[in-house]
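Novice: show me how the following folds:
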Amino acid sequence: MSEHLLSVKKREGIGRGNSRRLRAQGMIPAVIYGKSGNCNFAVAERDFQMLLREVAGATAVITLNVEENQSIQALIHETQRDPLTDRFRHIDFLEVVAGESIHAHIPVHIVGEPIGVKTGGGLLDLVVHEVEVHCLPRNLPEFIEINVSALNVGDAVHLEDLPVLEGVHFDGEPDMVIVAVASPAKLEAATTTAEPEVEAEAE
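Specialist: Next comes the predicted model:
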């Protein structure tokens, strides 16, 4: 598992006024929750954006380097963005403790083009973009890769079909559909069925 570092600064003040001042200085208010207690931080917006590019959409354990030579391992739990500017307004981190199981949402990465799309006119439908797992931090996968090349129209990959990863347990119903190749006729029928409801709401 790759190591990802992020420098953070402790902040004493809280509230909207303090948060606005931080954002005006190019900082993002943040908080970490965990076994060591909750603590408020500020993260340089530029540093956080660089981290996201480095992680590239994967789930990763981040080492937060705090002042006074303190470091905390954490997951990015949630981010809030400004709906107008799309800039980050707040970040929630979740502390990770070595040797203790964690729950995380892992992105699904699709590889290949299904036979059913190439020759059968089917459409690839990624039903679930993330799967929930629990495992020790050292076993945390950055993403779940699914090769869909062999799928024909009507085929699907379920949770129970995902590759076995050492020390990783998938949470959810085994028959939950992750990705499928649907026929255009079925998708068109589903869209047509939904149309009257949309029109009724518009009235």
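Novice: from here on, contacts and neighbour counts on C-alpha atoms
Specialist: OK.
Novice: name the surrounding residues that touch the longest strand along the chain.
Specialist: In the chain, ranked by residue count with DSSP state E as the criterion, the top strand is strand 70-81. Here strand 70-81 makes contact (Cα atoms under 8 Å, 6 or more residues apart in numbering) with 32, 59-66, 87-97.
Novice: one more, so I can put them side by side:
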Amino acid sequence: MAEITIEVVRRERVGKSDSRRLRRADLIPAVLYGAGREPVSIQVPRRVLTDSFKEGGHENRIFLLKLGGTDQTRHAMIRELQLDPIDHRIVHVDFQRILMDQKVRVKVHLELEGVPHGVKTDGGILDFVTREIEVECMPSAIPHEVKVEVSSLRVGDHLEMGAVQLPDGVTYLGSPEVVVASVKHARMEVVETPAAEGAPVAAAATAPAEPEVIQRGKKEEAKES
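Specialist: Down below sits the predicted model:
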């Protein structure tokens, strides 16, 4: 994944009012932290940042931040994006410094490839259980996704992470027994057939019993009078 170069400016003032001022000027307040150094408040051009997302999103993308007016540069990754709850525009960005000669831990999406034999031939159902994993690798080796072949799965089979082939230089950090996908039997739904109209109902035959008792009681009262 190619790195994106963005020129940033150090923020001398911080706070809600200054952040609102930056957003009105189409700038995004941000912070750069990590690698054992003090956090630095910066501002990023909104258009430059959002345009970079069109080239494959921001997840696990490496940015080269150039501090305006200096020759200082820092490699970084986005660790958090804060969005406005109404218009979903970016309101703040957290960048984390990374060193290109040190491994990083990132989360990577899994992508299934192929149609399982049990689905295509036996009418089974594919259950995609684990869609994201945590891996460790050098920044230059971060995969965009990990492809998982599932064509050979039959009904009743499942695939665990221990059997997934990862790209060179990428180490999976979870349990090898984590299930990625499985093929299950299709469930048969039992539909109850409603009773036909006009069918006799047992309770209906006994319904008049109480009124008859009442009527007999009235006749007896009449005789006594």
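Novice: please state their TM-score.
Specialist: For this chain pair, the superposition-based TM-score is 0.79 by TM-score structural alignment, normalised by the length of structure 1; 187 aligned residues with a Cα RMSD of 2.4 Å.
Novice: hmm, back to that, so which of the contacts of strand 70-81 of structure 1 sit within strands?
Specialist: 32, 62-66, 88-95.
Novice: need these in CSV (columns: distance to Lys186 of structure 1 and neighbour count).
Specialist: CSV is the format used below for these (distance: Cα to Cα, whole Å; neighbours: other Cα atoms under 10 Å):
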residue, distance to Lys186 of structure 1, neighbour count
Ile32, 45, 22
Ile62, 43, 23
Thr63, 46, 19
Leu64, 48, 22
Asn65, 51, 16
Val66, 53, 15
Phe88, 39, 18
Arg89, 41, 19
His90, 41, 19
Ile91, 40, 20
Asp92, 40, 19
Phe93, 41, 22
Leu94, 41, 22
Glu95, 44, 24
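Novice: and of those, the nearest to Leu124 of structure 1?
Specialist: The closest of these to Leu124 of structure 1 turns out to be Phe88 (Cα to Cα; 32.0 Å).
Novice: the longest strand of structure 1 aligns to what range in structure 2?
Specialist: Against structure 2, the aligned range for strand 70-81 of structure 1 is residues 72-83 (TM-score structural alignment).
Novice: got it, and stretch 97-106 of structure 1?
Specialist: The alignment of stretch 97-106 of structure 1 onto structure 2 (TM-score structural alignment) spans residues 99-108.
Novice: all strands of structure 1, in order?
Specialist: Under DSSP E, structure 1 gives strands at 4-10, 27-33, 39-44, 62-66, 70-81, 88-95, 102-111, 123-126, 130-135, 144-147, 156-158, 169-171, 177-182.
Novice: what about these, which gets the closest to Arg53 of structure 1?
Specialist: Nearest to Arg53 of structure 1, of all the strands of structure 1, is strand 4-10, at 11.1 Å by Cα to Cα.
Novice: quick revisit: post-alignment, the longest strand of structure 1 versus structure 2, mean distance?
Specialist: Compared with structure 2 after the fit, strand 70-81 of structure 1 shows a mean deviation of 1.3 Å (mean Cα distance after the TM-score superposition for structure 1).
Novice: could you tell me the angle between that strand and strand 27-33?
Specialist: 110 degrees (axes from the mean of the first three to the mean of the last three Cα atoms, to 10 degrees).
Novice: in strand 70-81 of structure 1, which residues are buried?
Specialist: 71-76 (16 or more other Cα atoms under 10 Å).
Novice: could those go into a markdown table alongside distance to Val133 of structure 1?
Specialist: Formatted as a markdown table, the buried residues of strand 70-81 of structure 1 follow (distance: Cα to Cα, whole Å):
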| residue | distance to Val133 of structure 1 |
| --- | --- |
| Ser71 | 25 |
| Ile72 | 22 |
| Gln73 | 18 |
| Ala74 | 16 |
| Leu75 | 13 |
| Ile76 | 15 |
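Novice: ok so, going back, which of the ones in strands among the contacts of strand 70-81 of structure 1 lies closest to Val177 of structure 1?
Specialist: Leu94 (28.2 Å).
Novice: you'd agree the closest one is up against Ala30?
Specialist: No - contact between Leu94 of structure 1 and Ala30 fails when scored by Cα atoms under 8 Å: they sit 10.9 Å apart.
Novice: remind me, longest helix of structure 2?
Specialist: Ranked by residue count, the top helix of structure 2 under DSSP state H comes out as helix 209-224.
Novice: separation between the residue in structure 1 that Glu160 of structure 2 lines up against and Asp125 of structure 1?
Specialist: Glu160 of structure 2 maps onto His158 in structure 1, with residues paired by TM-score structural alignment. Going from His158 of structure 1 to Asp125 of structure 1 by Cα to Cα, to the nearest Å gives 13 Å.
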